[in-house]
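Chemist: here you go, sequence then predicted model.
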Amino acid sequence: MAEDICHNITTVSNRIQKACQRAGRNPDEVQLIAVSKLKPLEDIKRAFKCGQLHFGENRAKELQDKMADYEEESLQWHMVGNLQTNKIKYMVDRVNWIHSIEKKKYLREIEKRASRIDRIINTLIQINISGEDQKSGCTAEDVPDILEYAQGLKHVRVRGLMGMATYVGPDEAEQVRPQFQQLREIRDQLRTYEADSVQLDELSMGMTNDMEVAIEEGATMVRVGRAIFGERNY
């Protein structure tokens, strides 16, 4: 199993490199986030031994438990799933990135909690680029107000945008290219709001089936679960 995870990480890394070559990009510009949703902590430890440093979780309780049970300092934890205000207090002492900000109240709570322990939390604003009701995220029109609020924060950094495209099969990824294009264009338009705690360098978009297209459209973070850890047992 450990060998499988190492092999999978290498395979995904090769996919990232090839996509970057096609796009004329440096592979170092793209961070692989291994999403271990519903997978045991032992799988994370195996992946870490293979050189993987960035790990994402979709559920706050699972993230909380794994962070508490694995205190490896060089590991970077990412919250990539739906956020709830009352869960933030359980993650601020260890989480490094929160991708799913869609309201000012989340930034307010992170600032309050992080200020008490003098930590700085990196965040991304999630935009609903698929237009699907079941997907989280704000609209592009909501973002300027959020960014203006974020500019004055001391313990929160807004580093970019996150989006989840419509789910497609591995042979249908081209269908969601316009959604990734849209997120990049929104980010570029919002650059005028960069100041102090707002620096919009990051685009978190692309998963197992569509990450190549996302990278070609400017992704700096790809969130990959199944291609690394295998199918999940729901």
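Modeler: Cool, got the structure.
Chemist: rest of the way, CA atoms for contacts and neighbours
Modeler: Will do.
Chemist: now Ala219. Nearest residue, chain neighbours left out?
Modeler: Excluding the flanking residues, the one nearest Ala219 by CA to CA, 6 or more residues apart in numbering is Leu203, at 4.9 Å.
Chemist: okay, now the one to match up with it:
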Amino acid sequence: MNENGGKGTGGIETSRVDANGGRAGGVETNGVNWSGQETSFEGISRPDVSEIAGRWESLRDKVAAAASRAGREENAVSILLAAKFQEPERVAAALRAGGSLIGHNYIQQLEEGERALTELGAPFHRVHVIGHVQANKAGKAIRAADCIETVDSPKLAARLDRLQGERISAGELRKDGSPLGPFDVMIQVNSAGSESQHGVDPSGVVDLAGAVADLPNLRLVGLMLIGANTDDVAAVAASHARVRELRDAVQAAGVASCTELSMGMTGDMEIAIAEGSTEVRIGTAVFGPRPVMKQTRSQ
């Protein structure tokens, strides 16, 4: 039920927990290999782009209602639009309807998608990386995104810190023209202990958080969950609760900036919100069914 990429072998990423699809970069992906990603929409019916605004509004209302039922403020939970394999026109429609945050699994698709959204005159928005970041893609990721939610090792954190330090020293600016500061990151937690998913084992989260907090050019803003891939509601709730407890433990250890909980997808967002999620990552509820994923090459 996840919206983020799973782990494979030989440089191949499986799609069992991927976000939802469409066309990408304006190129039809039905039976076409686009950027190494082979997908098919054969037999799949998707909502028209004209319906996306209404689907966004419905989702926004559901998220607000779920927060209210959990005794939280209606605006306590932000919505990240999982944009993997979505045509820029569809993403732009969701942004114009009120979305302000999108997430990408693959860096190449992020870069190409952002260029297309600029050409379309899409509203200002933030971009998060929600897929695994390979070492050779770290430089592109840190330049293209506003936050990387998938830090899962001291090595990756150190690399991102060095790269951001180089950007600051070179006088690079933010999108709004202001000076760069520390780069926002989250730690990805694999609370289910699944070998098919990236992320840190819960037992290592507090130590990794301390290591990230010591890096001058990164700011740890929260934890991101790859949850239990099961229909057992109690198990799903327990995985979300565990990450909330870990966030609290990280704060208790002195990392006050670690406030966010990125957890919950289309299928389990109400459970996640009840357990304290501050950001849900949604693709299907806005864009419709995902394509049949044949295989995906790491970006």
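Modeler: Nice, I can see it. This structure is a prediction, so every number in the text was calculated from the model and none was measured.
Chemist: mind checking how far the closest residue to Ala195 of the first structure other than its chain neighbours is from Asp145 of the first structure?
Modeler: Closest residue to Ala195 of the first structure in three dimensions, ignoring its sequence neighbours and counting by CA to CA, 6+ apart: Gln151, at 6.1 Å. Gln151 of the first structure sits 10 Å away from Asp145 of the first structure, taking CA to CA, to the nearest Å as the criterion.
Chemist: so those two - more neighbours on which side?
Modeler: In this view Gln151 of the first structure and Asp145 are compared by other CA atoms under 10 Å, and Gln151 has more residues nearby, 18 against 12.
Chemist: kindly state which residue of the second structure is aligned to that one.
Modeler: Alignment of Gln151 of the first structure against the second structure is given by TM-score structural alignment, with Ala213 as its counterpart.
Chemist: one more: Tyr90 of the first structure?
Modeler: Matched by TM-score structural alignment, Tyr90 of the first structure corresponds to Lys140 in the second structure.
Chemist: number of nearby residues for that match?
Modeler: Under the neighbour criterion other CA under 10 Å, Lys140 of the second structure is assigned a count of 15.
Chemist: ok, which stretches of the stretch 151-299 of the second structure are strands?
Modeler: When assigned using DSSP state E, counting those that start in this stretch, the strands of the stretch 151-299 of the second structure occupy the ranges 183-190, 218-226, 260-262, 279-282, 292-297.
Chemist: starting at the chain centroid, how far to stretch 182-193 of the first structure?
Modeler: The gap between the average C-alpha position of stretch 182-193 of the first structure and the chain average comes to 17 Å, counting by CA atoms, centre = their mean, to the nearest Å.
Chemist: pull up the aligned stretch in the second structure for it.
Modeler: Under TM-score structural alignment, the counterpart of stretch 182-193 of the first structure in the second structure spans residues 242-253.
Chemist: ok, now stretch 19-31 of the first structure?
Modeler: The aligned range for stretch 19-31 of the first structure is 66-78, by TM-score structural alignment.
Chemist: sort out which residues of the matching stretch are buried, please.
Modeler: Within stretch 66-78 of the second structure, the residues that qualify as buried are Ala66, Ala67, Ser68, Ala70, Arg72, Glu74, Val77, Ser78, counting by 16 or more other CA atoms under 10 Å.
Chemist: export the residues you listed to JSON lines and tack on secondary structure and distance to Ala256 of the second structure?
Modeler: Conversion of the buried residues of stretch 66-78 of the second structure to JSON lines gives the following (DSSP: H, G, I helix; E, B strand; the rest coil; distance: CA to CA, whole Å):
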{"residue": "Ala66", "secondary structure": "helix", "distance to Ala256 of the second structure": "26"}
{"residue": "Ala67", "secondary structure": "helix", "distance to Ala256 of the second structure": "23"}
{"residue": "Ser68", "secondary structure": "helix", "distance to Ala256 of the second structure": "26"}
{"residue": "Ala70", "secondary structure": "coil", "distance to Ala256 of the second structure": "24"}
{"residue": "Arg72", "secondary structure": "coil", "distance to Ala256 of the second structure": "21"}
{"residue": "Glu74", "secondary structure": "coil", "distance to Ala256 of the second structure": "24"}
{"residue": "Val77", "secondary structure": "coil", "distance to Ala256 of the second structure": "19"}
{"residue": "Ser78", "secondary structure": "strand", "distance to Ala256 of the second structure": "20"}
